[in-house]
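1. here is the input, now give the coordinates:
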Amino acid sequence: MTSEITIRPIKAADTHALRHQVLWPQESLDYVKLNNDEQGRHYGAFRNGKLVSVISLFVDGHVARFRKFATRPDCQGQGIGSQLLRHTLEEAHTHGAQRIWCDARAINEAFYRAFGLEPEGNRFYRGTIPYIRMAKDL
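-> Predicted coordinates:
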């Protein structure tokens, strides 16, 4: 039985622990903080009152970018991140964005393709991790 998932805005600081745990556990906590975090809109997915997935959205005119999308490992593959990403795409559109993009870990390309995002440009690396820019019109 799947628990009820609620999605709501959260503060940038509320995203840091989950970003760190999921994305860059080998780095310092400061590594997952963004210089422009305060300009972003941050959303959390909660299950049974616990924060299990986070994403940060930055809208600049008609273009939006989402960053630091992280779901707790024991909650992955259950549709929670998908719900959060759908919510974020809707929010970007609501806030005037006509296009959205992200720098996706290459291993997650198929996940993002399921939401209509397509690769743009060549793979690049952050440390040893391959990434690809993915984007779509809203």
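
2. C-alpha only now, for contacts and for neighbours.
-> Fine.

3. residue contacts, residue 138?
-> Taking CA atoms under 8 Å, 6 or more residues apart in numbering, we find residue 138 in contact with 89, 93, 97-100.

4. list just the nearest of those residues to residue 82.
-> Here the nearest of the contacts of residue 138 to residue 82, counting by CA to CA, is residue 89; it sits at 10.5 Å.

5. list of residues touching the longest helix along the chain?
-> Criterion DSSP state H: the longest helix present in the chain is helix 80-94. Contact with helix 80-94 is made by 5, 7, 43-45, 53-55, 57, 59, 64, 70-71, 100, 138, as judged by CA under 8 Å, 6+ apart.

6. and that helix, which residues are buried?
-> Of all the residues in helix 80-94, those buried under the rule 16 or more other CA atoms under 10 Å are 80-82, 84-85, 88-89, 91-93.

7. ok, now stretch 100-113?
-> If you call a residue buried by 16+ other CA under 10 Å, then stretch 100-113 has these buried ones: 100-106, 109, 112.

8. quick one, longest strand in this protein?
-> Using DSSP state E, we find that the single longest strand of the chain is strand 50-60.

9. contact partners for the spatially most central residue of the chain?
-> The centroid of the chain falls nearest to residue 69 when counting by CA atoms, centre = their mean (2.4 Å). Residue 69 makes contact with 19, 53-56 under the criterion CA under 8 Å, 6+ apart.

10. here's the other one to compare against:
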Amino acid sequence: MTEIRIADWASERETLLAIRFAVFVHEQGVPAELEEDAEDAKALHLLALSPDRQAIGTGRLLANGHIGRMAVHRDWRGRGVGSALLHTLLAEARRAGLRTVFLNAQCTAEPFYRRFGFQPEGEVFEDAGIPHRRMVRVLEDG
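-> Below is the predicted model:
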């Protein structure tokens, strides 16, 4: 069973960045300098661990409700890891008292986020050369 837990940026930065670099930089060609930003030190980060304790996924939540940096290692996609990460990020957003959350989804991931109640907002735009669309979800209580 996959474990999802809150990660400490200060002590687990390298682990979290290794996942993000594997997915965004190496697979998708995002420039390495775009993968870490000033928000990382302030964000709530999640880490997904495989049954044998390998780091396999991550995501973050900012205080303004922005969910981002969702990444799951290629070998673990389609096995519920991304869903578990997003479910936990939504629970943490509720716990923080947020009423809405938003993200900039890669267009290929829009159907995934729609399954969690996110609705597209605005036009498609490019970020790091990849088409994205802003998606928003109002959080219900509980």
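
11. sorry, back to before: would you mind giving the buried residues of helix 80-94 of structure 1 as TSV with distance to residue 25 of structure 1 added?
-> Below are these laid out as TSV (distance: CA to CA, whole Å):
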residue	distance to residue 25 of structure 1
80	21
81	19
82	23
84	22
85	22
88	24
89	27
91	29
92	28
93	32
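
12. and the gap between residue 43 of structure 2 and residue 103 of structure 2?
-> Between residue 43 of structure 2 and residue 103 of structure 2 the distance is 14 Å, computed by CA to CA, to the nearest Å.

13. what's the mean distance for stretch 129-136 of structure 1 versus structure 2?
-> Following the fit onto structure 2, the mean deviation recorded for stretch 129-136 of structure 1 is 0.5 Å by mean CA distance after the TM-score superposition for structure 1.

14. Provide the aligned range in structure 2 for that stretch.
-> Taking TM-score structural alignment as the measure, structure 2 aligns residues 130-137 with stretch 129-136 of structure 1.

15. tell me the buried residues in the matching stretch?
-> Residues 132-137 are the ones in stretch 130-137 of structure 2 that count as buried (16+ other CA under 10 Å).

16. distance to residue 14 of structure 2 added to those residues, as TSV?
-> As requested, those are arranged in TSV below (distance: CA to CA, whole Å):
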residue	distance to residue 14 of structure 2
132	26
133	28
134	28
135	29
136	30
137	30
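
17. any idea whether residue 121 of structure 2 is helix, strand or coil?
-> strand (DSSP: H, G, I helix; E, B strand; the rest coil).

18. want to throw the buried residues of stretch 100-113 of structure 1 into TSV with distance to residue 14 of structure 1?
-> Compiled in TSV, the buried residues of stretch 100-113 of structure 1 are given as follows (distance: CA to CA, whole Å):
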residue	distance to residue 14 of structure 1
100	23
101	23
102	21
103	21
104	22
105	22
106	26
109	26
112	24
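
19. in strands only, show me the residues you listed.
-> Of the buried residues of stretch 100-113 of structure 1, the ones assigned to strands by DSSP E are 100-105.

20. measure how buried residue 56 of structure 2 is and give me the count.
-> Residue 56 of structure 2 has 26 neighbours, counted by other CA atoms under 10 Å.

21. to which residue of structure 1 is it aligned?
-> Checking TM-score structural alignment: residue 56 of structure 2 goes with residue 52.

22. residues touching its match, list them.
-> With CA under 8 Å, 6+ apart as the criterion, the residues that contact residue 52 of structure 1 are 18, 44-46, 71-72, 75.

23. most neighbours out of these, which is it?
-> The member of those surrounded by the most neighbours (other CA under 10 Å) is residue 44, with 26 neighbours in all.

24. what lines up with it in structure 2?
-> With the correspondence set by TM-score structural alignment, residue 44 of structure 1 lines up against residue 47 in structure 2.

25. which one is that match nearest to, not counting chain neighbours?
-> The shortest distance from residue 47 of structure 2 to any residue other than its chain neighbours is 4.7 Å, reached at residue 58 (CA to CA, 6 or more residues apart in numbering).

26. my read: the one you found touches residue 46, true?
-> Yes: the pair residue 58 of structure 2 and residue 46 passes the contact test of CA atoms under 8 Å, sitting 5.3 Å apart.
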